[in-house]
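Enquirer: how would this look folded up:
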Amino acid sequence: MPIDMCDQENYVVFLLDEKRYALYLTAVERVVHAVYVTPLAKAPDIVLGVVSLQGRIVPVFNVRRRFHLSEREVHLADQIIFARTERRTVALWVDMVTGVIECDKSDVTHAGDILPAMEYVRGVIQLDDGLVLVHDLDAFLSLDEEKLLDGALEASHSL
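Expert: Prediction:
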C-alpha cells in the first residue's frame, strides 16, 4: 500500500551528549560549523551571544543549559543550526548534526501524551535504535527571556 506523503515528516537530528534531538526540517535554514560567537550583554543566561548570518544578527542559544545538561568544552566539530521560530531566526549550538530522518506522523508520540509538563519538547520519535526528542523551538524562550533578549539586541544595535 503506498504511503501518503502527508503522513510523513522530515526532521534534522542532532546530538547533545550522545542523546538525540530533532527539529522539523521545515524550520531549519542551514547548518554550519562552529564560529566565534560575540557575547551579548544583558541577554538571558541561555544566550551565548550573537553571530551574523548574511548580515542578520542572530542570537545563539546554549541548548545544553536549556535541557539542564552539563557544560563542556567547545570542540572544532561542534555545529550551529540556524532555524526559524514564530518570532525570529535563532541559532542552536549543538555537538553534531547527524542528518535528516523521515518518519510517519504516527511514529511520533505527542509530548503531552507522555508527560504534560515536558517543556521544550513537542514529541518523541521511536526508532528501531532508540528515541529522538522533537524540540519545540517556539517554546524555547519564556516571555521574560524573550523580553530580555529583545532588550539586549536593541541595546547592541544602538552601540
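
Enquirer: every contact and neighbour count from this point should use C-alpha atoms.
Expert: Will do.

Enquirer: now the strands for this structure?
Expert: 8-16, 19-24, 28-33, 47-53, 56-62, 79-84, 89-94, 96-104, 108-110, 121-127, 130-135 (DSSP state E).

Enquirer: could those strands go into TSV alongside mean neighbour count and distance to E154?
Expert: Formatted as TSV, those follow (neighbours: other C-alpha atoms under 10 Å; distance: least, C-alpha to C-alpha, whole Å):
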stretch	mean neighbour count	distance to E154
strand 8-16	18	31
strand 19-24	20	28
strand 28-33	14	24
strand 47-53	19	12
strand 56-62	20	11
strand 79-84	21	19
strand 89-94	22	15
strand 96-104	15	31
strand 108-110	17	36
strand 121-127	18	29
strand 130-135	18	27
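
Enquirer: OK, contacts around the most centrally placed residue in the chain?
Expert: By C-alpha atoms, centre = their mean, the chain has its centre lying nearest to L92, at 4.9 Å. Counting by C-alpha atoms under 8 Å, 6 or more residues apart in numbering, L92 touches V60, F61, N62, V63, I80, I81, F82, A83.

Enquirer: compare with the first, here's sequence two:
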Amino acid sequence: MQDENQAPEGQEVLAFRLGAEEYGIDILTVQEIRGYEAVTAMASAPDFIKGVINLRGRIVPIVDMRIRFNLGKPVYDQFTVVIILNVAGHVIGMVVDSVSDVITLAPDQIKPAPDMGTALNAGPLVGLGTLDQRMIILLDIDKLMSSAEMGLIDRLAA
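Expert: You can find the predicted model right below:
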C-alpha cells in the first residue's frame, strides 16, 4: 500500500480558486474537470449540495465549495467548473470558481497551517503551499468530505 503523505520528489496538486483564495487538492483524487452545467436539485439536501448530474450513466452529487466554506453567494459564469473527484471509492463533483493549473510542490514549499479559526476546521487543512508569490491552501479532500457528509452523499447517489 502506498503512503500518500510521502512525496520526496514533490506533491502534485490541482490549484483552484474560491473567491480571492487559491486552494489545492491532491491531483490523484481528480477524475476530470468539466464546465458547470445545470444540476437536478435534491429535496432535503443541505444548501451546499447543489444537486446531482448524470455523468455517463452514473448519478454524481455536486457540492458547491463556495457555499460549503461560507464564502458568499456563488456566481456561475464561464470560468466556473466542476472538478469530478474520486474520494474513498465515491465519485463527487466539486463546484469551484475556476481552475488554475497543476503544480508540483517540493516538501520545503509546504508549510504547516496556522490555527486561525477560519471557515475550515483543522481536519481538512493540510498546510500552505508557497510557489513564487502564490500562497495555496492545501486541502485533504478525504477529510473534507467527512464521514457524516459522505453518508448523505451516498444516499443522494443511490
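
Enquirer: how alike are these chains, TM-score-wise?
Expert: TM-score for the superposed chains, counting by TM-score structural alignment, normalised by the length of the second structure: 0.83, backed by 148 aligned residues with a C-alpha RMSD of 2.0 Å.

Enquirer: ok, the contacts of L92 of the first structure vs V31 of the first structure, which is closest?
Expert: Proximity of the contacts of L92 of the first structure to V31 of the first structure (C-alpha to C-alpha) peaks at I81, which lies at 4.5 Å.

Enquirer: the closest one maps to what in the second structure?
Expert: Taking TM-score structural alignment, I81 of the first structure has I83 as its aligned residue in the second structure.

Enquirer: my read: its match touches I33, true?
Expert: Yes: applying C-alpha atoms under 8 Å as the test, I83 of the second structure and I33 come out as touching, 4.6 Å apart.

Enquirer: just give me the longest helix of the first structure.
Expert: In the first structure, taking DSSP state H as the definition, the longest helix is helix 143-157.

Enquirer: show me the contact partners of that one.
Expert: Counting by C-alpha under 8 Å, 6+ apart, L40, A41, K42, A43, P44 sit against helix 143-157 of the first structure.

Enquirer: what's the match for E146 of the first structure in the second structure?
Expert: In the second structure, E146 of the first structure lands on M150 (TM-score structural alignment).

Enquirer: could you do D7 of the first structure as well?
Expert: D7 of the first structure maps onto E9 in the second structure, by TM-score structural alignment.

Enquirer: dump the residue contacts of the aligned residue in the second structure for L23 of the first structure.
Expert: Under the alignment (TM-score structural alignment), L23 of the first structure pairs with I25 in the second structure. Contact analysis of I25 of the second structure by C-alpha under 8 Å, 6+ apart lists V13, L14, A15, L138, L139, D140, I141.

Enquirer: report the separation between L149 of the first structure and R66 of the first structure.
Expert: In this view, L149 of the first structure and R66 of the first structure are 15 Å apart by C-alpha to C-alpha, to the nearest Å.

Enquirer: neighbour-wise, which of those two wins?
Expert: Taking neighbours as other C-alpha atoms under 10 Å, L149 of the first structure and R66 compare with L149 leading, 22 against 15.

Enquirer: show me the contacts for K19 of the first structure.
Expert: Counting by C-alpha under 8 Å, 6+ apart, K19 of the first structure has contacts V132.

Enquirer: now tabulate the strands of the first structure in a markdown table and tack on distance to E71 of the first structure.
Expert: Converted to a markdown table, the strands of the first structure look like this (distance: least, C-alpha to C-alpha, whole Å):
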| stretch | distance to E71 of the first structure |
| --- | --- |
| strand 8-16 | 10 |
| strand 19-24 | 14 |
| strand 28-33 | 19 |
| strand 47-53 | 12 |
| strand 56-62 | 9 |
| strand 79-84 | 15 |
| strand 89-94 | 12 |
| strand 96-104 | 15 |
| strand 108-110 | 28 |
| strand 121-127 | 20 |
| strand 130-135 | 19 |
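
Enquirer: these two touch, right, V37 of the first structure and L53?
Expert: No: the criterion here is C-alpha under 8 Å, and V37 of the first structure misses it with L53 at 11.6 Å.

Enquirer: now which residue in the first structure aligns to I67 of the second structure?
Expert: Per TM-score structural alignment, I67 of the second structure is aligned with R65.

Enquirer: how many residues are close by the closest residue to that match other than its chain neighbours?
Expert: Of all residues not flanking R65 of the first structure in the chain, I46 sits nearest, at 5.9 Å (C-alpha to C-alpha, 6 or more residues apart in numbering). Close neighbours of I46 of the first structure, defined as other C-alpha under 10 Å, add up to 16.
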